[in-house]
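Undergrad: Have a look at this fold, sequence not included:
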């Protein structure tokens, strides 16, 4: 297993749709999602695993759906080798910041 592949992406798609597209694409390419962190409605960070040879198809599929992703060109190693990766996905929109109510904890 090599170093973690760090990718960034940007889109104008609605955040839930964009996130689901990433999940579906990873699954279709034989990978899986390890974790997702949502930072308001501005950014998600998705930790995933993919076969090394699937990264170009990953970027191409997302680009065709409206998500621009930068993927390193030469990941080295065997194309079937599993590679851990992160995708920081930024959403471009005019929506206000998403606020969530945090209930008070009785103390």
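TA: It's in. Since the structure is predicted, the reported quantities are computational estimates derived from the model, not experimental observations. Residues are numbered from 1 along each chain as shown.
Undergrad: Please count neighbours and contacts with C-alpha atoms only from this point.
TA: OK.
Undergrad: Do a quick rundown of the strands in this structure.
TA: 5-11, 32-39, 43-51, 67-70, 82-91 (DSSP state E).
Undergrad: Included below, for side-by-side comparison, is a second structure:
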């Protein structure tokens, strides 16, 4: 059965700018597109995306290489994802997110919170 959403979590010690760019390119190359992102200081980013089902397996293998290591729960998603997709389901779109934790020695970047009106 095809899940309605996929939530991926991983970490890297590589340069965060390069890994963010790599992740976005990987999503695009696998029939997906980024819908939103949230950067939490310079330690964590969450990238939301939508992707056609036919690209999910490729995306999972791309994200688990080139410096990003997926956690076991995300690798399990790849193992449990159906190998043989019914032709009608290949273009079906599902939502997903990838949470990347950056392991670095940089000091935290303070992101200002906008004032609340009123």
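TA: Sure, I can see it. Everything numeric in this text was worked out from a predicted model, so none of it was measured.
Undergrad: In contact with the spatially most central residue of structure 1: list those residues for me.
TA: For structure 1, residue 87 is the residue whose C-alpha lies nearest the centre (C-alpha atoms, centre = their mean; 3.8 Å). In this structure, residue 87 of structure 1 makes contact with 6-9, 44-48, judged by C-alpha atoms under 8 Å, 6 or more residues apart in numbering.
Undergrad: Go through the residues you listed and say which is closest to residue 75 of structure 1.
TA: Each of the contacts of residue 87 of structure 1 was scored against residue 75 of structure 1 by C-alpha to C-alpha, and residue 6 proved nearest at 11.2 Å.
Undergrad: where's the closest one relative to residue 83 of structure 1, distance?
TA: For residue 6 of structure 1, the distance to residue 83 of structure 1 (C-alpha to C-alpha, to the nearest Å) stands at 11 Å.
Undergrad: ok, the two, which is more surrounded?
TA: It is residue 83, of residue 6 of structure 1 and residue 83, that has more neighbours when counted by other C-alpha atoms under 10 Å, with 22 against 14.
Undergrad: Longest helix in structure 1, please.
TA: Using DSSP state H to define each element, structure 1 has its longest helix at helix 15-28.
Undergrad: now for that helix, which elements pack on it?
TA: Secondary structure elements in contact with helix 15-28 of structure 1, counted by 3 or more C-alpha pairs under 8 Å, 6 or more residues apart in numbering; DSSP states H and E, are strand 32-39, strand 43-51, helix 55-65.
Undergrad: With residue 97 of structure 1 as the reference, name the closest of these.
TA: With C-alpha to C-alpha as the measure, strand 32-39 is the member of the helices and strands packed on helix 15-28 of structure 1 nearest residue 97 of structure 1 (9.9 Å).
Undergrad: what's that closest one in contact with?
TA: Under the contact criterion C-alpha under 8 Å, 6+ apart, strand 32-39 of structure 1 has outside partners 23, 26, 44-50.
Undergrad: Which member of the residues you listed is positioned nearest residue 94 of structure 1?
TA: Nearest to residue 94 of structure 1 among these: residue 44, at 16.8 Å, using C-alpha to C-alpha.
Undergrad: Please verify my assumption that the closest one contacts residue 20.
TA: No - Residue 44 of structure 1 is beyond contact range of residue 20, at 11.6 Å (criterion: C-alpha atoms under 8 Å).
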